[in-house]
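Trainee: Can you look at this prediction? I've put the sequence above it.
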Amino acid sequence: MLVVTRLDDVTADLVIEELNRRDVPVARLDPGDFPTDVTVGATFDGSGMGGTLRTRSRIVELSAVRSVYWRRPSPYSSASGLNRQGARWCADQARYGLGGVLAALPRAHYLNHPWRNRDAEYKPTQLAMAARCGLNVPPTLITNDPARAREYACEYAPVIYKPLWNSDFTGVDARAATVWIEDVAPDTIDAGVSRTAHLFQQRVRKTADIRLTAVADQQFAVRIDGSPGVDWRRHYDSLSYTAIETPTDVAQGVRSYLDAFGLVYGAFDFGLGTDGRWWLYECNPNGQWAWFPDPICQPITTALADQLEYAGERA
């Protein structure tokens, strides 16, 4: 079992602990540690791929890997002492060399394959696919035209803004910052919109939020209550969680969505409308879940460990 993630990943820790409890051999690897603490020796010939990966504590036979849990690895990097151009060149070689090896393990079951994650990370693609799969999608505009954005905000008020990607962002105090989902009034939309793509979406008139965590054919829906604002991630101390059933039509749409992208796992965010409909905001193909209380976390942990252990045996 190979777990590809950075050191500070509590979500992966829970799954690794469960696999250890089952006496399933696990190796943890962060591509960001290459080349300092990771060594690759992959071979290719008429019989396919062979060779090894080495970390500080493990030697992994590439042909023996049965499952890969692809979580949140650090970015590919380079050895110290290089100039900017040399460092960038080495990081690219690492991405396409080590990254290519990790994506081509010959007998492995991926949860999820990194290229499937990549394909499913684009919000415009998510929304288009969700609609094709029969899920409800709030009216949404992606634009760099300030005039069009103001027209949209007037037509579909109330409207929110959300980033298209959670890039690393540093505030004025040099600390890591987050660009939150916010309400947007038409008169606050200015020429800055023209500098890049922006996503504006009609705010769902909701009674609660829902996080649905899907692991293959299992779906774990959690109702989230107590958020005083539009972005519940800003108010964890105020939230309460209740496990709920997923309506049949939503469950079918989620299953179709995973199949369309070739995903085994997905974390879906919905708003529960005042009319009872589930409105899809987005699906993170590698979303978190470990902050939930233990009674909610444990079934998800078990489902993921089962996928890695048993589906990997069949791969």
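Mentor: Good, I have the coordinates.

Trainee: C-alpha only now, for contacts and for neighbours.
Mentor: Noted.

Trainee: Residue 52 is in contact with residue 64, isn't it?
Mentor: No - if you go by CA atoms under 8 Å, residue 52 and residue 64 don't touch, sitting 9.6 Å apart.

Trainee: what's downstream of the helix or strand containing residue 269, the next helix or strand?
Mentor: Using DSSP states H and E, residue 269 maps to strand 265-273. Where DSSP H and E defines the elements, the next helix or strand beyond strand 265-273 is strand 278-284.

Trainee: what packs against that next one?
Mentor: With contacts taken as 3 or more CA pairs under 8 Å, 6 or more residues apart in numbering; DSSP states H and E, strand 278-284 sits against helix 123-132, strand 265-273.

Trainee: The stretch 1-150 of the chain: strands as residue ranges?
Mentor: Remark: strands of the stretch 1-150 of the chain, listed N- to C-terminal, are 2-4, 27-29, 39-45, 48-54, 59-61, 67-70, 109-111, 140-143; assignment by DSSP state E, counting those that start in this stretch.

Trainee: just so I know, which of these lies nearest residue 230?
Mentor: Residue 230 lies closest, by CA to CA, to one member of the strands of the stretch 1-150 of the chain: strand 140-143, at 15.9 Å.

Trainee: what's the offset of that closest one from the middle of its chain?
Mentor: Shown here is strand 140-143, whose average C-alpha point lies 22 Å from the average C-alpha point of the whole chain (CA atoms, centre = their mean, to the nearest Å).

Trainee: Name the residue most distant from the centre of the chain?
Mentor: Relative to the mean C-alpha coordinate of the chain, counting by CA atoms, centre = their mean, the farthest residue is residue 46 (35.5 Å).

Trainee: Count the neighbours of residue 25 for me.
Mentor: Residue crowding around residue 25 was assessed by other CA atoms under 10 Å; the count is 12.

Trainee: how about it, what does it touch?
Mentor: Applying CA atoms under 8 Å, 6 or more residues apart in numbering, we find residue 25 in contact with 1, 19.

Trainee: quick one on the thing from earlier: just say which of the helices and strands packed on strand 278-284 is most tucked in.
Mentor: For the helices and strands packed on strand 278-284, average neighbour numbers computed from mean count of other CA atoms under 10 Å are highest in strand 265-273, which has a mean of 22.

Trainee: Now tell me what touches it from outside.
Mentor: By CA under 8 Å, 6+ apart, the residues outside strand 265-273 that reach it are 111-112, 204-216, 258, 278-288.

Trainee: what's the answer for stretch 105-115, then?
Mentor: Applying CA under 8 Å, 6+ apart, the set of residues contacting stretch 105-115 from outside is 48-49, 62-70, 103, 263-265, 285-286, 308, 311-312, 315.

Trainee: now stretch 231-244
Mentor: Contacts made with stretch 231-244 from outside it, assessed by CA under 8 Å, 6+ apart, are listed as 180-182, 209, 220-229, 292, 296.

Trainee: Against that first model, consider the following:
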Amino acid sequence: MSDPRPVLVVTSLHDPTADVVISELHDRDIPVARLDSGDFPASLSVEAEITAHGLKGHLRTPSRSADLAHVRALYYRRPTGFAFPHLNDQDARFAITQARYGLGGVLAALPGCLYVNHPHRIGDAEFKPAGLAAAVQAGFLVPPTLITSSPDAARAFVKRHDSVIYKPLWNPVYLMDGASAVVKIAEVGADDIDESVAGTAHLFQQRIRKTGDVRVTVIGAKTFCVRIDSDLLDWRTDYSRLRYTPVEPPPRIEQALHHYMRHFGLVFGAFDFCIDEDGQWWFLECNPSGQWYWLEAETGLPMRAALADLLERNP
């Protein structure tokens, strides 16, 4: 008899990666309940009671209901944020915090549930300084990096290294002429550093002269490595110029990957490396909610099946 407990998928309405995973689970007769926490409270309701026997209750959408005490796994992808546009600013701030700590707190406390990944662990791992420090501890090679709001410190760092790039510490929605834009990775020189650096925190990193990039996707105990070749500083700026080749990770990389995952309590991670002229792999970042499905389409690697196995809780 099949296990009736559902997989809960928390993401936005338009998420093609979640779509293919849900399709795979349906093909396996695994029940799925999909919701976007940003729909709360308009079309998503929560009722959760803390009892002597633990948490019980339900999440309900117009088409689905999930028993909180019997969720098999939670696949936390990319939900939209809470919004209360009908309220004034002060009341909206209050309502958003109550939703975050109420509904968000319930989603983070499901009993006996496998999280891919737990939203609190995602939050921890998304801080670049913490990720870089953990990468050093795990045994990865990490380029010299400076996080600063000091123009003098930034100029001194640039002068100490042959070539330095700037990276945003986070990429929020940034509108230019009404269109969404991304702050790109760029090479910087000492003359590019001005007093505006003092306005907030910035990340500067020594540029590694690379021969290629690698995206490593860790799904439970399985590791999928794809070399990405292009002539781009940041391969994410033009996917049409990329070439993909599945590769095997060096043994020390495999060990360090799982050390890093344990450090943050993750079961899924999308790691980015660059390879230098000596063949050394340099850690750049790990996205705990990173994209991966386009790599299966390009290479045939069975990543969708691996993720469905994990959510189904197969070894």
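Mentor: Perfect, I can see it now. Because the structure is predicted, anything quoted here is derived from the model rather than measured.

Trainee: Mind putting the helices and strands packed on strand 278-284 of structure 1 into CSV with distance to residue 237 of structure 1?
Mentor: Compiled in CSV, these are given as follows (distance: least, CA to CA, whole Å):
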stretch, distance to residue 237 of structure 1
helix 123-132, 28
strand 265-273, 19
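
Trainee: List just the one of those that sits closest to residue 9 of structure 1.
Mentor: For residue 9 of structure 1, the closest of these is strand 265-273, at 16.4 Å, according to CA to CA.

Trainee: Over which residues of structure 2 does that closest one lie when aligned?
Mentor: Against structure 2, the aligned range for strand 265-273 of structure 1 is residues 268-276 (TM-score structural alignment).

Trainee: To what extent does the matching stretch diverge from structure 1 after superposition?
Mentor: Its match in structure 1 and stretch 268-276 of structure 2 itself, once the structures are fitted together, sit a mean 0.5 Å apart by mean CA distance after the TM-score superposition for structure 1.

Trainee: The stretch 151-300 of structure 2: strands as residue ranges?
Mentor: If DSSP E, counting those that start in this stretch is used as the criterion, the strands of the stretch 151-300 of structure 2 fall at 164-167, 174-176, 179-181, 186-188, 202-206, 210-219, 222-229, 243-247, 268-276, 281-287.

Trainee: And for residue 236 of structure 1, the neighbour number?
Mentor: 12.

Trainee: scratch that, residue 103 of structure 1
Mentor: Each residue near residue 103 of structure 1 was counted by other CA under 10 Å, and the total is 17.

Trainee: Quick check: it vs residue 115 of structure 1, distance?
Mentor: Applying CA to CA, to the nearest Å, the value for residue 103 of structure 1 to residue 115 of structure 1 is 8 Å.

Trainee: Could you do residue 134 of structure 1 as well?
Mentor: Counting by CA to CA, the gap between residue 134 of structure 1 and residue 115 of structure 1 amounts to 24 Å.

Trainee: between those two, who's got more neighbours?
Mentor: Neighbours of residue 134 of structure 1 and residue 115, each counted by other CA under 10 Å, are more numerous for residue 134; the result is 15 against 12.

Trainee: Trace that one over to structure 2, please.
Mentor: Residue mapping for residue 134 of structure 1 onto structure 2 gives residue 139, with TM-score structural alignment as the criterion.

Trainee: show me what contacts the nearest residue to its match once chain neighbours are set aside?
Mentor: Taking CA to CA, 6 or more residues apart in numbering as the measure, residue 139 of structure 2 lies nearest to residue 256, with 5.7 Å between them; neighbours along the chain are not counted. Residues counted as contacts of residue 256 of structure 2 (CA under 8 Å, 6+ apart) are 135, 138, 139, 140.

Trainee: and if you look at residue 190 of structure 2?
Mentor: Contacts for residue 190 of structure 2 were tallied using CA under 8 Å, 6+ apart; they are 154, 155, 156, 158, 159.

Trainee: which one in structure 1 is aligned with it?
Mentor: Here residue 190 of structure 2 is matched to residue 186 in structure 1, going by TM-score structural alignment.

Trainee: which ones are touching residue 212 of structure 1?
Mentor: The contact partners of residue 212 of structure 1, taken as CA under 8 Å, 6+ apart, are 219, 220, 221, 222, 267, 268, 269, 270.

Trainee: Could you export the residues you listed as a markdown table, including distance to residue 8 of structure 1?
Mentor: Shown next, in a markdown table, are these (distance: CA to CA, whole Å):
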| residue | distance to residue 8 of structure 1 |
| --- | --- |
| 219 | 26 |
| 220 | 25 |
| 221 | 26 |
| 222 | 25 |
| 267 | 20 |
| 268 | 23 |
| 269 | 24 |
| 270 | 27 |
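
Trainee: Nearest to residue 192 of structure 1 among those?
Mentor: For the contacts of residue 212 of structure 1, with residue 192 of structure 1 as the reference and CA to CA as the criterion, the closest is residue 269, at 28.1 Å.

Trainee: Can you give me the distance of that closest one to residue 59 of structure 1?
Mentor: Taken as CA to CA, the span from residue 269 of structure 1 to residue 59 of structure 1 is 38 Å.

Trainee: on that earlier part again, what residue in structure 1 is paired with the residue nearest to residue 139 of structure 2?
Mentor: When the structures are aligned by TM-score structural alignment, the residue of structure 1 matched to residue 256 of structure 2 is residue 253.

Trainee: What does residue 155 of structure 2 correspond to in structure 1?
Mentor: That one, residue 155 of structure 2, aligns with residue 150 by TM-score structural alignment.

Trainee: so what's that match up against?
Mentor: By CA under 8 Å, 6+ apart, the neighbours of residue 150 of structure 1 are 186, 187, 189.

Trainee: any idea how far the nearest residue to residue 82 of structure 2 once chain neighbours are set aside is from residue 84 of structure 2?
Mentor: In space, residue 82 of structure 2 comes closest to residue 38 once its chain neighbours are excluded; the distance is 4.6 Å by CA to CA, 6+ apart. Per CA to CA, residue 38 of structure 2 is found 10 Å from residue 84 of structure 2.
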